[in-house]
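Undergrad: 3D, please:
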Amino acid sequence: MKKHQNGLKKYIVAEKYADMLVEDYLKSVMKVSGRTRQRLFRSKNVFVNGSPVHTKRKLKGNDLVAIRIFPDETYGVKPQIGPVEVLYEDEAVIVLNKPANMLVHPTGQTDSFTLANYLAGYFQAKGQIVTIRPIHRLDRDTSGCVLFAKKPEYQTKLEAQLKANTIHRIYKALVVGVGIEKEFPDGCIDRNIGRVPGQPNRRRVDDRGKRAVTHFKISEVIGPNTLLELWLETGRTHQIRVHMNYAGYPVLGDKMYGTPSRLINRQALHASEIHFLHPLTGAKVEVRAPLPKDMENCISKLRSFFI
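TA: Next up is the predicted model:
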């Protein structure tokens, strides 16, 4: 049983958790991240029955465990004003529609002009300090839904869903070629993906790599191209692009795993939907991002040529 009061998050310990260490209780039951647990214990903000405790305190049934709820103090990135299209927002999460040609968050030498920077600017303009916590990533030139958590406890719960494959991500992709359903009649590509030696940003199908499973169904055949709906059972780097190239149906316009196209200036790949369980209420949330203009225009041109 849990409740919030006076800036504290409180749980009454069930009998089945008797003799559990308080640190393990915070991790397994209260879903507190490792970094937050360290901060809580260092600042003596973990309480059992009203008294501060250390990590190895054993619990008893009906003990009252409480932790201090810290407000965010920084955005984690430099706030900047830029394009922010909110698809869904409430007190726990926010889902943005990322445009193509934009990183989700700063990496390497890039610390500006990312979706994370613009989201920080969005919160700053509203007078809110919220640390930017992306739950998953999209490639720079892939558009669509990106989910962020507003508090560390919500981040922990959503990351657990991601690890358990219960966050469903659905994509639209325009690929080169027709007939993929004949080669993969079950609509599934199950091939391990690993790094390409000497090319740290590139991936390939490799039996020694990590398991990767991509499901697909055909939405439309347009001349020599196929519009696919895809959903991921795993979330490997460049997974859809690598699997489509391996299958012989590269994503149209993919400059790394296919060939450039005059019809679109990036890979024609869009994260069209994300489904997850709300970290606060447990209710199912389904968010959709409309197909971007460049993909709409590309599909329209192909239809005009071949239909």
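
Undergrad: C-alpha only now, for contacts and for neighbours.
TA: Will do.

Undergrad: Count the neighbours of residue 287 for me.
TA: Residue 287 has 17 neighbours, counted by other C-alpha atoms under 10 Å.

Undergrad: tell me the SS of it?
TA: Here residue 287 takes the strand state, with states given by DSSP: H, G, I helix; E, B strand; the rest coil.

Undergrad: list the contacts for it?
TA: Shown in contact with residue 287 (C-alpha atoms under 8 Å, 6 or more residues apart in numbering): 87-88, 95, 145, 273-275.

Undergrad: Please apply the same query to residue 86.
TA: Counting by C-alpha under 8 Å, 6+ apart, residue 86 has contacts 94-97.

Undergrad: how about a cut-off of 7 Å?
TA: 95-97 (C-alpha atoms under 7 Å, 6 or more residues apart in numbering).

Undergrad: and what of residue 231?
TA: With C-alpha under 7 Å, 6+ apart, residue 231 has these contacts: 169-171, 214-216.

Undergrad: so which of these comes closest to residue 304?
TA: The nearest member of these to residue 304, counting by C-alpha to C-alpha, is residue 171 at 23.7 Å.

Undergrad: For burial, what's the neighbour tally of that closest one?
TA: Neighbour tally, residue 171, other C-alpha under 10 Å: 22.

Undergrad: Would you mind giving the secondary structure of it?
TA: Residue 171 is classified as strand under three-state DSSP.

Undergrad: pretty sure it contacts residue 275?
TA: No: contact between residue 171 and residue 275 fails when scored by C-alpha atoms under 7 Å: they sit 11.9 Å apart.

Undergrad: Show me whatever sits in contact with both of these two.
TA: Joint contacts of residue 171 and residue 275 (C-alpha under 7 Å, 6+ apart) do not exist.

Undergrad: list the buried ones in whichever strand or helix holds residue 161?
TA: Residue 161 is located in helix 152-163, with elements delineated by DSSP states H and E. Applying a neighbour-count criterion of 16 or more other C-alpha atoms under 10 Å, one finds 152-159, 161-162 buried in helix 152-163.

Undergrad: try stretch 297-306
TA: Within stretch 297-306, the residues that count as buried by 16+ other C-alpha under 10 Å are 298-299.

Undergrad: Sequence B follows; please return its structure for comparison with A:
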Amino acid sequence: MAKSLLYLSKAFLLLLFQLLVIQSASFTNARGSPQFSKSLKDLEGSQKGQRVQGIHEVKHYLNKFGYLNYEDSNNVKLHVEHDDEFDEAFELALKTYQKYYHLKVTGKLDSDTIKQMALPRCGVADVINGNLEHEHPQYAFFGNQIKWPSSKRHLTYAFESSAQVDISLEELRSTCESAFKKWSEVSDFTFEETDQKLNADLVIGFHRLDHGDGNSFDGPSGVLAHAFVPTNGRLHFDADEDWSTSLNLTQSETDLVSVATHEIGHLLGLAHSQFEDAIMYAYFASGVTKRDLNQDDIEGIRALYANE
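TA: Below is the predicted model of the structure:
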């Protein structure tokens, strides 16, 4: 009898574990871009005072990218992850997002806002702690103008990935060399590859989903890559993207050179620009290349490291 009960207990625990794994996987998949884009379309026209299934997904989006923070709530996670109420805080966050991206400020989930949110983008937040950190109408710095010390203008970089992709190491090396050159030509920075990963100033690689840095990727499309502010030095590309280094991209491919150039801007201390033509603009359309620095990017990096 005791053995039977023990067997049943183990079987129940195994079943429970399997259900939790399935639930976790479903939750992760729900954050992937294709599903998110579909749910966005279903939310078009939503406005304050309504409770619409799927609003919590947009709350998660706005929270992730710096626009929504329920600081006065006893349960932030409940509001962001599960609550489908279109409340006042959500409306305010939506208006801030619309203003940031030069959209009509309606406070509603209108078609233009949904179209913008559905685009692939960088995973670095636009806003720091809910406040716009702009020192200029377009380019921006992170809070307290985080940057490399004046004694550090020669940066070494190494490659380390936890996931395999169709991009070879040689292609990645060539991509980064080209992207670093664009920044070195307009600043005092120089860059050099090293095989000493532990001592490198910058570490670059491909990773998939939860890769241990607290910023999980979301599968194909959605978030393309992210980088950390000085002097952290990590740059991660989402391994689930359809990456290419060709100038002749297909409609589904994302240009690795364009995204690498953008992310290096973050490594140097630049935040996102509101100017769509800038390399530091957060969004990247598939099938399009944008590899050159804009004057806004050049002014930004020079302003950040001026007077040194």
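
Undergrad: TM-score for the pair, please.
TA: Here the superposed chains carry a TM-score of 0.29, computed using TM-score structural alignment, normalised by the length of the first structure; 141 aligned residues with a C-alpha RMSD of 5.9 Å.

Undergrad: Just among the contacts of residue 86 of the first structure, which is most surrounded?
TA: Neighbour counts for these peak at residue 97, which has 24 neighbours (criterion: other C-alpha under 10 Å).

Undergrad: relative orientation of the host helix or strand of it and helix 152-163 in degrees?
TA: Using DSSP H and E, residue 97 of the first structure falls within strand 93-98. Using axes from the mean of the first three to the mean of the last three C-alpha atoms, to 10 degrees, the inter-axis angle of strand 93-98 of the first structure relative to helix 152-163 is 60 degrees.

Undergrad: helix/strand/coil for the closest residue to residue 220 of the first structure other than its chain neighbours?
TA: Nearest non-adjacent residue to residue 220 of the first structure, counting by C-alpha to C-alpha, 6 or more residues apart in numbering: residue 227, 5.1 Å away. State at residue 227 of the first structure, reduced to three classes by three-state DSSP: strand.

Undergrad: can you count the residues close to residue 227 of the first structure?
TA: 22.

Undergrad: Surely it is in contact with residue 173?
TA: Yes: the pair residue 227 of the first structure and residue 173 qualifies as a contact (C-alpha under 7 Å) at a distance of 5.8 Å.

Undergrad: Can you list the helices and strands that the strand or helix carrying residue 257 of the second structure packs against?
TA: Per DSSP H and E, residue 257 of the second structure falls inside helix 256-268. Applying 3 or more C-alpha pairs under 7 Å, 6 or more residues apart in numbering; DSSP states H and E, one finds that helix 256-268 of the second structure contacts helix 169-184, strand 225-227.

Undergrad: And the next helix or strand past the shortest one?
TA: Sequence order places strand 234-238 as the next helix or strand after strand 225-227 of the second structure, per DSSP H and E.

Undergrad: which helices and strands sit right next to the next helix or strand after that following strand?
TA: Counting by DSSP H and E, the next helix or strand C-terminal to strand 234-238 of the second structure is strand 243-244. Applying 3+ C-alpha pairs under 7 Å, 6+ apart, we find strand 243-244 of the second structure packed against strand 254-255.

Undergrad: Tell me the helices and strands packed up against the strand it packs on.
TA: Packed next to strand 254-255 of the second structure, using 3+ C-alpha pairs under 7 Å, 6+ apart, are strand 243-244.

Undergrad: Grab the longest helix from the second structure for me.
TA: helix 2-30 (DSSP state H).

Undergrad: So which bits of that one are buried?
TA: Buried residues in helix 2-30 of the second structure, counted by 16+ other C-alpha under 10 Å: 28-29.

Undergrad: Direction-wise, compare whichever helix or strand comes after that helix with helix 2-30 and give the angle.
TA: Going down the chain from helix 2-30 of the second structure, the next helix or strand is helix 33-42, by DSSP H and E. Put simply, helix 33-42 of the second structure runs at 70 degrees to helix 2-30, going by the same axes, to 10 degrees.

Undergrad: just checking, what packs against helix 33-42 of the second structure?
TA: Using 3+ C-alpha pairs under 7 Å, 6+ apart: helix 33-42 of the second structure touches no other helix or strand.

Undergrad: list the buried ones in it?
TA: Those would be 33-34, 36-37, 39-40, for helix 33-42 of the second structure by 16+ other C-alpha under 10 Å.

Undergrad: Tell me how many other residues surround residue 134 of the first structure.
TA: 20.

Undergrad: hmm, back to that, could the buried residues of helix 33-42 of the second structure be laid out in a markdown table, adding distance to residue 157 of the second structure?
TA: Listed next are those as a markdown table, based on distance: C-alpha to C-alpha, whole Å:
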| residue | distance to residue 157 of the second structure |
| --- | --- |
| 33 | 31 |
| 34 | 34 |
| 36 | 35 |
| 37 | 35 |
| 39 | 40 |
| 40 | 39 |
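
Undergrad: can you give me the helices for the first structure?
TA: Using DSSP H, helices in the first structure cover 22-28, 34-42, 115-125, 152-163, 180-183, 239-247, 293-306.

Undergrad: mind checking which of these is nearest residue 203 of the first structure?
TA: It's helix 239-247; of those, that one is closest to residue 203 of the first structure (C-alpha to C-alpha) at 6.8 Å.

Undergrad: List the buried residues in that closest one.
TA: With the criterion 16+ other C-alpha under 10 Å, helix 239-247 of the first structure contains buried residues 239-245.

Undergrad: same for it, what does it pack against?
TA: strand 199-205.

Undergrad: and the strand it packs on with helix 239-247, angle?
TA: 60 degrees.

Undergrad: rewinding a little: I'd like the buried residues of helix 152-163 of the first structure written out as CSV, with distance to residue 202 of the first structure added.
TA: Shown next, in CSV, are those (distance: C-alpha to C-alpha, whole Å):
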residue, distance to residue 202 of the first structure
152, 31
153, 33
154, 32
155, 28
156, 29
157, 30
158, 27
159, 25
161, 27
162, 23
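
Undergrad: So which of those is the closest to residue 116 of the first structure?
TA: residue 155 (15.2 Å).

Undergrad: Name the nearest residue to the closest one, ignoring sequence neighbours.
TA: Here the residue nearest residue 155 of the first structure, using C-alpha to C-alpha, 6+ apart, is residue 149, at 5.1 Å.
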